[in-house]
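Student: this one's sequence-less:
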């Protein structure tokens, strides 16, 4: 069932598929304190692990979804993953301890990894090179609008129905996306291109990735790039509410940051054709690194008055999210471009390694929270700087 969609409808559908991860992550942010109180968790910083366990699940799940999609096709795997996500969301809504909630979040991440990973493979099935980067840029432009409204919607649901209703809303959103995909989008992987299911394919895929210096370097750099966003998401609620004292206005500030950052997709779609993926990703990480160290250093040294902390942090956040939009899409496209013959498996391996690798950086940054935003800002600056240095060894063109 389905047909070849117009470019516009395809981009919107891909954005909604990718947005399931963003919604399941960001809608929970305003609920951290309520969850800690309801589940009798004294240390609110432990509730940050709700993000880390979810991200870990998405990383590991990609190793399953990618190879399956190369065998069974893209649509069945995506639909199965969303069903898994829906069931895990129902489970999460009924948990009575933080430990069980973290386990449910991990399983939730396993399921939602399918639309993320296999969706990328669908894009690679239909587009290549800079055109692929352009499609991903426009997709991400719509995708980042979801983080803009997810915390607001999550807080609205929490205030009326309680924090558990946020998980039930994931059930509804997952149902809508799966129905649209099933009815409208045709299968993008033709039968003659499918491969027999062999888990050895992961080993073979890893061997293929290792043959491409560009795929390898882009994959590892993506780990540092992902850590920028995941570290921010883990600490944002505490920084805004505890340090900057914005109270229930936190989702509003977060929404403004996310919406303004969405313009990066439009800019990247124009610039990538002229400047190329390597240049945009390289200078993006350099900008984040420099401005993060300048901002963090100025706050740590006391050069910024307390009345200016909120606008300074918001301005830095907008910069970081905006420029990250240039980094993510181009590094993803650079990593996948040489891997068209194993797009599903390569997308799984690249996504899994870069995502799970980022958790190694995200958890320490979050647990270093000291009542200010300085550890977060400097931690992000360090990750961006490391990514910038590594990208100097990343080939500008295919091997």
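Tutor: Received, thanks. Every value quoted in this text rests on a predicted model; they were computed, and no experiment measured them. Numbers count the residues shown, from 1 in each chain.
Student: rest of the way, CA atoms for contacts and neighbours
Tutor: Will do.
Student: Okay, residue 297 and residue 241: tell me how far apart.
Tutor: Distance, residue 297 to residue 241, by CA to CA, to the nearest Å: 22 Å.
Student: ditto for residue 355
Tutor: 27 Å.
Student: can you check residue 176 too?
Tutor: 33 Å.
Student: more crowded one of these two?
Tutor: A count of neighbours by other CA atoms under 10 Å puts residue 241 above the other of residue 176 and residue 241, at 15 against 11.
Student: Give me the three-state assignment for the residue nearest to residue 138 when sequence neighbours are not counted.
Tutor: Nearest residue to residue 138, sequence neighbours excluded (CA to CA, 6 or more residues apart in numbering): residue 265, at 5.4 Å. Taking DSSP: H, G, I helix; E, B strand; the rest coil as the rule, one finds residue 265 in the helix state.
Student: May I have the residues that are in contact with residue 265?
Tutor: Contact analysis of residue 265 by CA atoms under 8 Å, 6 or more residues apart in numbering lists 137-141, 325-326.
Student: Likewise for residue 34?
Tutor: residue 163.
Student: Which helix or strand contains it?
Tutor: Taking DSSP states H and E as the definition, one finds residue 34 inside helix 32-38.
Student: ok, structure two:
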């Protein structure tokens, strides 16, 4: 691994490939853990604060994602000035403050504020993980690394709800935020000791509003970058809707699985993990475009299949059928989004921090807004989620067609490595 140091900076032993992937995956995984670990606590939180409307608990996800989206524009840009390492450590401090506030929250409003602060801090992990990977890789090799990171990252949603449920068996929901704080401290120590500065010295820039705006302008003016980023935002809207609604669908609103809810959630996330592994293995030979275009088209068709299934049965579809449709859709999501992100970032190596932060800011806020709209439409059935998958997936296909000039399944302009 190349280490980029300024004169006077201490040398840090570079991690090997597997450790590099694990650290980056954990940087990304803070977000998944902060969301999925809390899902089993919705009921106890509702009872503790006497929340009347069940759909209001979805605000625990929305508040986090809004903070998460807004701050990405800051961390990526600052990291181009001060370096990736200092920017990440600042973010982890903010996240830790949010965890402590949540543990001491005395009202639902205070808890929502704490969740927003958590989101502000965790944005550093998301945006800098992509910038760090882009510092080292490009083209199909970047997509391969991102897929491995995504595969490890998806292990967290498999186990996080079970961890949350386990914590609730021995203590109160406040302890779940203690688990989040513990994970934050582990990442801070591991990253601090093992990850060197990856920002290329020639790409380090002085702080300049003009330079930042120039980087953002370069990002939004690139047709491929903007088209794929917008499509990714629509796909993220589907994921946010699923996360917001899954507790109501599986645990107590539609299928009444109760304590089996974490198992259903883990099974679907596990399929996503397998798909990410397949993507990592295939992307160098098949190409980012072919895999992601197949993924987004298949995802849209599976959204339509969910709609048909919801309408065909007098009541909810059989739980096994519904879980299978969701798992296949999420697997295709895993073939799509990492490649969309790599294609969007490919032309922007010289402004990777700013580009990654703006793309993260844009796609997260777009995804959070769309996810909230779909999630708040929950009516006790699975139809709203199926419609969301189908309509947003179809819009993503249109955007990809626009970005590619009306062509799908090509392999043009895909680099083979760094």
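Tutor: Cool, the structure landed. It should be emphasised that the depicted structure is a prediction, and the values quoted were computed from it without experimental measurement.
Student: Surely residue 117 of structure 1 touches residue 65?
Tutor: Yes - Residue 117 of structure 1 is in contact with residue 65 according to CA atoms under 8 Å; the separation is 7.0 Å.
Student: So for these two, which residue has more residues nearby?
Tutor: Neighbour count, other CA under 10 Å: between residue 117 of structure 1 and residue 65, residue 117 has more, with 32 against 28.
Student: The more buried one maps to what in structure 2?
Tutor: Counting by TM-score structural alignment, residue 117 of structure 1 lines up with residue 127 in structure 2.
Student: Surely its match is in contact with residue 360?
Tutor: Yes - counting by CA under 8 Å, residue 127 of structure 2 touches residue 360, with 6.3 Å between them.
Student: what is in contact with those two at once?
Tutor: residue 72.
Student: what stretch of structure 1 does stretch 330-341 of structure 2 fall on?
Tutor: Aligning stretch 330-341 of structure 2 against structure 1 (TM-score structural alignment) gives residues 321-332.
Student: What's the average distance for the matching stretch when superposed on structure 2?
Tutor: When structure 2 is overlaid, stretch 321-332 of structure 1 sits 0.8 Å from its aligned residues on average, using mean CA distance after the TM-score superposition for structure 1.
Student: Relative to the whole chain's centre, how far out is that stretch?
Tutor: Put simply, stretch 321-332 of structure 1 sits 11 Å off its chain's centre (CA atoms, centre = their mean, to the nearest Å).
Student: swap in stretch 87-98 of structure 1?
Tutor: Distance of stretch 87-98 of structure 1 from the chain centroid (CA atoms, centre = their mean) equals 22 Å.
Student: contact partners of that stretch?
Tutor: Applying CA under 8 Å, 6+ apart, the contact partners of stretch 87-98 of structure 1 are 36, 39, 41, 47, 100-101, 104-105, 107-108, 164-168, 170-171.
Student: Now, of these, which are buried?
Tutor: The neighbour-count criterion (16 or more other CA atoms under 10 Å) marks 36, 39, 41, 47, 101, 104-105, 107-108, 164-168, 170-171 among these as buried.
Student: and those residues, which of them are in helices?
Tutor: 36, 47, 101, 104-105, 107-108, 164-168, 170-171 (DSSP state H).
Student: farthest-separated two in these?
Tutor: The largest separation in those, counting by CA to CA, is between 36 and 171 at 22.8 Å.
Student: mind checking how far the residue mapped onto residue 169 of structure 2 from structure 1 is from residue 98 of structure 1?
Tutor: Correspondence of residue 169 of structure 2 to structure 1, assessed by TM-score structural alignment: residue 159. For residue 159 of structure 1, the distance to residue 98 of structure 1 equals 20 Å [CA to CA].
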